[in-house]
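J.: please find the sequence and the predicted model below.
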Amino acid sequence: MDARIAIAGGDPEDLPSLYEWLVGEDELRGLVRISQRPIGQTELGSAVDLLTVALGAGGAGSVLSSALITWLRARRTSAKVTVEAEGRSVTLEIETLRDVSALLEQVLGTDDRHDTDRDA
């Protein structure tokens, strides 16, 4: 499974910074690549604006989840980080980090509980 990470707003250096942060994690080294978003019908081209992380067995999803939250807390940025995997997505912001941690784990498949347990 691949997780796609997009950053909206914030500083133009946020994406390169996040890339460097993620490849600094031993468990993610070699799994992170810079990608391009598909070109929309009204767009002339596509900028490099996505990170793709190959997730598999071995806990890479948990490492990615923790690394994203730590990076965002350390940045003091107004950026919004959207993580998408297998048709599910969640958007992270400094103000909502506490609220979205469980959702991020669900998107990345790192939470072992069943979906019905989350509604309780």
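T.: Ah, there it is.
J.: only C-alpha atoms for contact and neighbour calcs from this point on.
T.: OK.
J.: buried residues of stretch 82-93, list them for me.
T.: T82, V83, E84, A85, S89, V90, T91, L92, E93 (16 or more other CA atoms under 10 Å).
J.: let me know the closest of the residues you listed to L55.
T.: A85 (9.5 Å; CA to CA).
J.: after the helix or strand containing T70 comes which helix or strand?
T.: Assigned by DSSP states H and E, T70 belongs to helix 60-75. Note on helix 60-75: by DSSP H and E, the next helix or strand toward the C-terminus is strand 80-85.
J.: next one for the comparison:
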Amino acid sequence: MPTGSVAITGDEQELRSLARWLRDEDDLRGRVSLADRPIAAGEMGGVLDSVVVVLTSATAGQLVKSVFGWLGQRRHASAVVLKARNARGAEIELKCGSAADASVVLGDLRAFLSDGE
């Protein structure tokens, strides 16, 4: 089964909200974590950089559905960027904005994960 990971980038407060939303999904539970960017000189601690989701081609649909569901619930809808890495280490960036993007993002993500087999 093709596997990979997705790092979702955006505003720190938005990322924390998205992580809570994704963790409520049964299919994604235990696959969602928060990642800090490396601590820079003069900083006292890490700064949230992304939400990381480990997934398979089977859970990719739930991830995309959940991300677009979360975006649809936001008062100030914004876009997030999915940065996916497949099992071979190849990377792709997919922008998630309007609901119309959902089927294209899902198709591209599944095809990308399958290429990593």
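T.: Thanks, I have it. Note that the structure is a prediction, hence the values are computed from the model and not measured.
J.: kindly provide the TM-score of these chains.
T.: The TM-score (TM-score structural alignment, normalised by the length of structure 2) is 0.73; 104 aligned residues with a CA RMSD of 2.8 Å.
J.: re earlier: does anything pack onto the helix holding T70 of structure 1? Which helices or strands?
T.: Helices and strands touching helix 60-75 of structure 1, by 3 or more CA pairs under 8 Å, 6 or more residues apart in numbering; DSSP states H and E, are helix 14-23, helix 97-107.
J.: repeat the analysis, applying 7 Å as the threshold.
T.: helix 97-107 (3 or more CA pairs under 7 Å, 6 or more residues apart in numbering; DSSP states H and E).
J.: so which elements touch the helix it packs on?
T.: By 3+ CA pairs under 7 Å, 6+ apart, helix 97-107 of structure 1 packs against helix 60-75, strand 88-92.
J.: export these as TSV, with columns for distance to V53 of structure 1.
T.: Converted to TSV, those look like this (distance: least, CA to CA, whole Å):
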stretch	distance to V53 of structure 1
helix 60-75	8
strand 88-92	14
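J.: those: which one's closest to Y19 of structure 1?
T.: helix 60-75 (10.3 Å).
J.: mean per-residue distance, that closest one versus structure 2.
T.: Aligned to structure 2 and superposed, helix 60-75 of structure 1 gives a mean residue distance of 0.4 Å (mean CA distance after the TM-score superposition for structure 1).
J.: that helix: which residues count as buried?
T.: Across helix 60-75 of structure 1, burial judged by 16+ other CA under 10 Å covers A60, G61, S62, V63, L64, S65, A67, L68, I69, L72.
J.: identify the residues contacting it?
T.: With contact meaning CA atoms under 7 Å, 6 or more residues apart in numbering, helix 60-75 of structure 1 is reached by L22, E27, L28, L55, I94, L97, L104, E105, L108, G109, T110.
J.: cool, and stretch 95-111 of structure 2?
T.: Applying CA under 7 Å, 6+ apart, the contact partners of stretch 95-111 of structure 2 are S57, A60, G61, V64, F68, S78, A79, V80, V81, L82, L94.
J.: quick one: which of the residues you listed is nearest A7 of structure 2?
T.: Lowest distance from A7 of structure 2 to those (CA to CA) belongs to L82, with 5.8 Å.
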